[in-house]
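*Asks:* my questions are about this predicted structure, shown below with the sequence.
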Amino acid sequence: MSWQAFFCPQDYVLEPHDARQQCDLKERPEANRFDLKAPQQWIRLQVDRPDATPIDAQLSIGPFYLAGIEVYALQANEISFIGRAGAEQRASRAQLSLGAYVFPVHLKESRSTDLLVRITAPSVAHWHVTLEPMTAAHETQERQMLIALHLGMLVALALIAVIGFALRRSSVNFRLALFNVAILLTVATGSGFAALYWPQWPTDIAAMAFVTMVVLRTAIWGWLYQGLIRPHLQSQLYQIACYASYGLAAIAIALYWLDMGGWARFLTLILVLAIPILHTIAALATRGMASSLKTILVGSLLVYHALHIFALVLVTQYSGQSDAPITITRILDLAIPLLAMATVFLRNRATDQMLQEAEQALMQKQAQLDYESRLHEEKRLLIDMLGHEIKNPLAAISMASNNLQNLVVTENPSAQRRLANIKRAANDIDEVMERCNLANRLESEALTAQITNVLLKPMWQELIQESGQAERFIFAALTPVEIQADAQLVKTVARNLLENALKYGLPQKPISIELLPADLESGIQGGFAVSNDIEPNLRPDPDKLFSRYYRQEGQGSRRGTGLGLSLCRQLVELMHGSINYELTPNAIRFTVTFK
């Protein structure tokens, strides 16, 4: 027994007399190929047999989600109703099986019989027909086995994805698992498996669940690739486009449930074609993605797009005439999740490699920090030891020089000068050690401010007298200024600024010291300012002025450690104050305020 399908014209009306003459088209009418609504298409099945013996056969028409199917037998110019079925109409004389509806057909005594089939379905819905004797339904059994095998493979892929997410919880792995489950549910509902094994489900609800899963699967696929691309593409436009696709998917689902199938299928088709293009463009624009991951990402998108276009062409051109649309659909259902899983696997591998490299870099950095911490601690201990060990000899030298000055006669100026130089050198060494010790304590956070009331005027008067050059200072103290700070630390800051002005100011030029009164509006309780003239060609670098160990070039033999101004800033900030400077071509002014 063999059979051949012929299409009827679009405007065909069931008529027994001229059905064979009118329904002789070998291809689907052009108008029905691209109709996204659910047009009715009449097909004539010409059944030929080697003998005219009556036989019982079964006609299988699928898939399950076809909206409507009606079958009629045409013999001796008589039309007899065989049965009807479909997702949107009650079955009559038909039975649902896995992947198709089965109609029992009794072929009478004739070598040639015509069956007229009316199928209600959009052009993007593939349909297939098989006719075989009831006693040898091999094709039906083979079809059911292939569908069961297909579902089993999808179950295995979904389980692998779910287990992968359970072992490695991440957003991308969750999306991959959800995508695989969506594909499984799409095939389970579209093949009729759900309606067959849960008969309490109405066929129309099961079919609606299928089209809903088709849209959801497409949207979840886009969501998965967004998760792969987004970390490497910080584009607001891309994010907006992704959210727009999810919104269109929601609208398409709503249109399906509102029985506006034409518009819903149009939006679904747009999503199926546009989402891969969107993510392909985004993948090509990524930055910082591993080259292997980028290659497979773009490649999987291109393959996905090519397979879907190929499937659409086959469905619209060869539906009911070849099994090629079924084959490409099954390939799609398996290839797409496999491509997604391979892409996610490579992504996870690249991420693990990056994390491993980051951990190694962090370990190296930590080792370097530990080494620097040990050096810093050793330096601190060395400075502490030197400070304690040198203080006693320096004190002895200073005491000896004082005693010798008392013994040496005043008429010997050369000896007196040498003794004064010895004493000054000892004082300089003591000052350097004090500054190093102070810097050490600041670094180790061992120094705390002891807040008391500090009168600035007597402090500055004492420092000016100790300098030995009181005649160079212009001291402006219109009102007494009292602040709350650490008296010793404030005195250290003032002494450093004073010595800095004496050391780097122009010789014989006056040094101005001004006490600053409180400013209640800004919360300043008082401060002081130190100004001195400088040589224009020896102006300090403003960016390095408070840097540790900085000394401007061209200072010749002038002594200095480069710690003074750096210590001033740290000490002032320790007491919640601020130190600033104003630099002009011929002068510099330091201002210290306390809050």
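*Replies:* In hand now; what should we look at?

*Asks:* drop to CA atoms for contacts and neighbour counts, all remaining ones
*Replies:* Noted.

*Asks:* can you get me a residue count around Gln234?
*Replies:* If you count neighbours by other CA atoms under 10 Å, Gln234 ends up with 12.

*Asks:* please report how far it lies from Glu15.
*Replies:* Gln234 sits at a distance of 64 Å from Glu15 (criterion: CA to CA, to the nearest Å).

*Asks:* again, but for Ile390
*Replies:* Separation of Ile390 from Glu15 (CA to CA): 123 Å.

*Asks:* quick check: Ile513 is in a helix.
*Replies:* No. Secondary structure assignment places Ile513 outside any helix; it is strand (DSSP: H, G, I helix; E, B strand; the rest coil).

*Asks:* residues in contact with it?
*Replies:* Counting by CA atoms under 8 Å, 6 or more residues apart in numbering, Ile513 touches 473-476, 528-531.

*Asks:* can you check Glu582 too?
*Replies:* Neighbouring residues of Glu582 by CA under 8 Å, 6+ apart: 588-590.

*Asks:* now swap in Ile328 and tell me
*Replies:* For Ile328, the residues meeting the contact criterion (CA under 8 Å, 6+ apart) are 307, 311.

*Asks:* spatially, what comes nearest to Ser110 if we skip its sequence neighbours?
*Replies:* Nearest non-adjacent residue to Ser110, counting by CA to CA, 6 or more residues apart in numbering: Ala52, 4.3 Å away.

*Asks:* isn't the one you found right next to Met1, touching?
*Replies:* No. Between Ala52 and Met1 there is no contact, the gap being 10.8 Å when judged by CA atoms under 8 Å.

*Asks:* any idea which residue is closest to the centre of this structure?
*Replies:* Relative to the mean C-alpha position of the chain, the nearest C-alpha, by CA atoms, centre = their mean, is the one of Pro231, at 2.9 Å.

*Asks:* next, it: secondary structure please.
*Replies:* Using three-state DSSP, the three-state assignment for Pro231 comes out as helix.

*Asks:* could you check how far it is from Gly288?
*Replies:* For Pro231, the distance to Gly288 under the criterion CA to CA works out to 9 Å.

*Asks:* same check on Ser566?
*Replies:* When Ser566 is compared with Gly288 (using CA to CA), they lie 41 Å apart.

*Asks:* higher neighbour count, these two?
*Replies:* Neighbour comparison, Ser566 and Gly288: the larger count goes to Ser566, with 17 against 9 (by other CA under 10 Å).

*Asks:* pretty sure that one is touching Lys544, no?
*Replies:* No. Ser566 lies out of contact with Lys544 (CA under 8 Å); the separation is 9.7 Å.

*Asks:* tell me where the stretch 101-250 of the chain has strands.
*Replies:* If you assign secondary structure with DSSP state E, counting those that start in this stretch, the strands in the stretch 101-250 of the chain sit at 112-120, 128-133.

*Asks:* Throw these into JSON lines and include mean neighbour count and distance to Ile277, thanks.
*Replies:* Compiled in JSON lines, the strands of the stretch 101-250 of the chain are given as follows (neighbours: other CA atoms under 10 Å; distance: least, CA to CA, whole Å):
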{"stretch": "strand 112-120", "mean neighbour count": "22", "distance to Ile277": "32"}
{"stretch": "strand 128-133", "mean neighbour count": "19", "distance to Ile277": "31"}
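
*Asks:* second structure for comparison follows:
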Amino acid sequence: MIRLSLLLSMALAASLVHAAPSPAQPEGLVTMDVAFCVAPPDDRPLRAQTDCTLRQKPTQEGPLQAWLRIGNATSEPQRRTLVVSPYYHNTVEIYRLASGSWVLVETGGASLGGHASSASLGGHRFAFTFPAGETQVLVRIPSDPSAPKVTHFRVALEDSGNPFNKEQVLLGLHIGMLLMVCLLMLMSWAVERSVLQFRLLLLTAATLLCVLIGSGALYLLWPGASPHWWGTVIFGASIIFRIAIQGWIYDAMVRPYQKDLKYLRLTRGLYATAWIAVLAFFVNGHLLGWVLSIVLLLAVSAISAFGLHAAVDMPPRLRRILQASLAGFLFLNFGGFIGMMLTQGQNNVPVYISRLIDLGLPLGALVMTLLRNKVLEQEYQRTKETLTRQTFALESERQTRNEKRMLLDMLTHEIKNPLASINFALTTLSQSPEGQHGQTPRRLENISRSVQTIDQIIEHCNLANGIEDERIQPQMACTDLKRMFQDLLATSSQSDRLLLTVDTSFQVETDIYLLRMIVANLIDNALKYAPVNTPVHIEPFELLQASRQAWGFRISNALTPDMVPDPEQIFERYYRHPLTQELRGSGLGLSICRQICHLLGGHINYRCDEVSITFEVCFEST
């Protein structure tokens, strides 16, 4: 594909070069001196001797006029071609001084289209025969509101017999290289259909279109193309798109690291300004369009720099790459503008700078993209290695936890059997005559209570592990909430402290075993940590609203100021208040309550002050 593109570029250069078959003659025999003119303040005719003394193109508004003094050192008339470039000057007028007056002898320009005899690749060519001695010629480019405000200008005198024109060959090669770059971008986008590759393709296509129109190649390949629509409207719009797409490319690289809303608003304003400028060209507001193009160029630089500055978590190497590319972008663009303003009309340095920009922008953006992809790939590899290490560590930890869990299951199983034997022996002993005398009943009761505590801790551990392993699934059934609370209160050893407040009975859909576990843990927690002989309030509730239907319960108890729990750890596993370490318990109760609530699709909250604490459990009705 690259060889084919090179062949196409060479063929395009050869097909567009203007050649003449006449024999070459020495160039030193005909010389030319160029001076720029300042338009007279009044309506008097131009006086070249006094009005044309500038060696650099003037920056003032008005027509551009260049006074040429062409000297023929031979005694014979010499055939030469006067070349005015670049092509995009809409009107070019050639005057010769005859009998003290300027006489219009040739007219050309982009506005005449590809059918004009003077139209050629890169400029406008006018053939003249210069007699011996000095001939004065005035090249005049009338002011045109549709033309760019900052333009290049060059006038050259070439040998009409030279079969090859260096500038045209270079321009043809330039177009061919741009075409090659455009094909490469198309291939890259076809391989990787990413947003960034598509924007690079659009940038290259817009650049190629600008060059085809601005160099006149479009009109030579398509003589019927409308000079107004293509040379003014489409040309201006393509320049606007080219500038805006550069900001679009930087935005694609900066946006993943950008969280500043100000940057997002600035980029939207940039794109809106670009569309306004394009619209201005379509409605003949050319002056506004060219002014906005300068504004866009400055805005792209400023907004991209701000985006880089405000980027968060951007790899440092990627930041340096984008900063360097942005500096290069500024240097190329403003170097081209300065070169155009300081031109002396006899060199093509601004054109060479613009060609460097034409190739440098897409190629630089492509290199920047490749470097960015390399940096991101390195970041990806580092992240992948870190993730692999963490995965290995997590798997090792999971395996360790599984081994501990298996050990705990084995221990609980082995402990439950002796506990059952001890409990059976206690029951038998308490019913025997020996268990009815002295301190024996109280001691047996203490032993039984300790056995129940151990059994409860084992049950809590098994339940917590089962929920984590997803081995426990809810068995939903219709339950009478009031009756469930009454049964629990009846089996409590401190039922006189439990105050149930419920108006009516209502049915709920839940897992009765898991729900009883929540209630039992919260009641046990309240009885344990409330001041002695203080009541524990239990209040079931049901919400029947149009927007929400829910049910649940609240359990509250009094609290001393020194017993206020840590809000960060109250639902954490094994958390116990520092002042309750001597009390029985495992620290699993509230953690299990939260796990069961999540398993049943509900939630648990608490409210606490220095005198009381209330736990609220709520479930959405289905």
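*Replies:* That came through fine. The shown structure was predicted, so the numbers you read here are calculated from the model rather than taken from an experiment.

*Asks:* now what about the TM-score between them?
*Replies:* For this chain pair, the superposition-based TM-score is 0.85 by TM-score structural alignment, normalised by the length of structure 1; 582 aligned residues with a CA RMSD of 3.5 Å.

*Asks:* thinking again about what came up before, mind checking which of the contacts of Glu582 of structure 1 land in strands?
*Replies:* Assignment to strands by DSSP state E places the following of the contacts of Glu582 of structure 1 there: 588-590.

*Asks:* and Ala205 of structure 2, what's its match in structure 1?
*Replies:* Matched to structure 1 by TM-score structural alignment, Ala205 of structure 2 sits across from Val181.

*Asks:* and its match, what does it touch?
*Replies:* Residues touching Val181 of structure 1, when contacts are defined by CA under 8 Å, 6+ apart, comprise Ala158.

*Asks:* do you know how far it is from Leu146 of structure 1?
*Replies:* The span separating Val181 of structure 1 from Leu146 of structure 1 equals 19 Å under the rule CA to CA.

*Asks:* for Gln360 of structure 1, same thing?
*Replies:* According to CA to CA, Gln360 of structure 1 and Leu146 of structure 1 sit 50 Å apart.

*Asks:* one more: Gln416 of structure 1?
*Replies:* From Gln416 of structure 1 across to Leu146 of structure 1, the span is 115 Å (CA to CA).

*Asks:* returning to that earlier point: look up how far Phe210 of structure 1 lies from the match of Ala205 of structure 2.
*Replies:* As defined by CA to CA, Val181 of structure 1 lies at a distance of 13 Å from Phe210 of structure 1.

*Asks:* before we move on, what SS does Gly585 of structure 2 have?
*Replies:* Reducing the assignment at Gly585 of structure 2 to three states with three-state DSSP gives coil.

*Asks:* give the equivalent position in structure 1 for it.
*Replies:* Going residue by residue (TM-score structural alignment), Gly585 of structure 2 aligns to Gly560.

*Asks:* show me the contacts for its match.
*Replies:* Neighbouring residues of Gly560 of structure 1 by CA under 8 Å, 6+ apart: Arg551.

*Asks:* one more time with 10 Å, if that's ok
*Replies:* Residues in contact with Gly560 of structure 1 (CA atoms under 10 Å, 6 or more residues apart in numbering) are 428, 432, 500, 503, 549-551.

*Asks:* about what we covered before: any chance of a markdown table for the ones in strands among the contacts of Glu582 of structure 1, columns neighbour count?
*Replies:* Below are those laid out as a markdown table (neighbours: other CA atoms under 10 Å):
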| residue | neighbour count |
| --- | --- |
| Ile588 | 18 |
| Arg589 | 17 |
| Phe590 | 17 |
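
*Asks:* which of those residues sits closest to Leu375 of structure 1?
*Replies:* Minimum distance to Leu375 of structure 1 across those is 34.1 Å, recorded for Phe590 (CA to CA).

*Asks:* against Gly526 of structure 1, how distant is that closest one?
*Replies:* With distances taken as CA to CA, Phe590 of structure 1 is found 14 Å from Gly526 of structure 1.

*Asks:* any idea where the helices of structure 1 begin and end?
*Replies:* Taking DSSP state H, the helices of structure 1 run over residues 19-22, 30-33, 138-167, 171-190, 193-197, 203-229, 236-257, 261-284, 291-318, 324-407, 413-443, 456-467, 487-504, 564-574.

*Asks:* and the contacts of stretch 442-451 of structure 1?
*Replies:* Among residues not part of stretch 442-451 of structure 1, those counted as contacts by CA under 10 Å, 6+ apart are 376-377, 380, 436-441, 483-490, 567, 570-572, 574-576.

*Asks:* show me what counts as buried in it.
*Replies:* When neighbours are counted by 16 or more other CA atoms under 10 Å, the buried residues of stretch 442-451 of structure 1 are found to be 442, 449.

*Asks:* now stretch 284-291 of structure 2
*Replies:* Neighbour-count burial for stretch 284-291 of structure 2 [16+ other CA under 10 Å]: 285-290.

*Asks:* rewinding a little: what's the match for the residue nearest to Ser110 of structure 1 in structure 2?
*Replies:* With the correspondence set by TM-score structural alignment, Ala52 of structure 1 lines up against Ser75 in structure 2.

*Asks:* before we move on, what about Tyr65 of structure 1?
*Replies:* Aligned counterpart of Tyr65 of structure 1 in structure 2: Tyr88 (TM-score structural alignment).

*Asks:* now the closest residue to its match other than its chain neighbours: how far from Pro362 of structure 2?
*Replies:* Ranked by CA to CA, 6+ apart and with sequence neighbours excluded, the top spatial neighbour of Tyr88 of structure 2 is Gly214, at 5.0 Å. Gly214 of structure 2 sits 18 Å away from Pro362 of structure 2, going by CA to CA.

*Asks:* repeat that for Ala132 of structure 2.
*Replies:* Remark: distance between Ala132 of structure 2 and Pro362 of structure 2 (CA to CA) = 50 Å.

*Asks:* out of those two, which sits in the busier spot?
*Replies:* Using other CA under 10 Å as the criterion, Ala132 of structure 2 and Pro362 rank with Pro362 on top: 23 against 16.

*Asks:* can you pull the contacts of that one?
*Replies:* Contact analysis of Pro362 of structure 2 by CA under 10 Å, 6+ apart lists 178, 181-182, 185, 200-205, 207, 246, 368.

*Asks:* reformat those residues as JSON lines; add distance to Leu218 of structure 2.
*Replies:* Converted to JSON lines, the contacts of Pro362 of structure 2 look like this (distance: CA to CA, whole Å):
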{"residue": "Leu178", "distance to Leu218 of structure 2": "14"}
{"residue": "Val181", "distance to Leu218 of structure 2": "18"}
{"residue": "Cys182", "distance to Leu218 of structure 2": "17"}
{"residue": "Met185", "distance to Leu218 of structure 2": "21"}
{"residue": "Leu200", "distance to Leu218 of structure 2": "23"}
{"residue": "Leu201", "distance to Leu218 of structure 2": "20"}
{"residue": "Leu202", "distance to Leu218 of structure 2": "19"}
{"residue": "Leu203", "distance to Leu218 of structure 2": "19"}
{"residue": "Thr204", "distance to Leu218 of structure 2": "17"}
{"residue": "Ala205", "distance to Leu218 of structure 2": "14"}
{"residue": "Thr207", "distance to Leu218 of structure 2": "13"}
{"residue": "Gln246", "distance to Leu218 of structure 2": "24"}
{"residue": "Met368", "distance to Leu218 of structure 2": "30"}
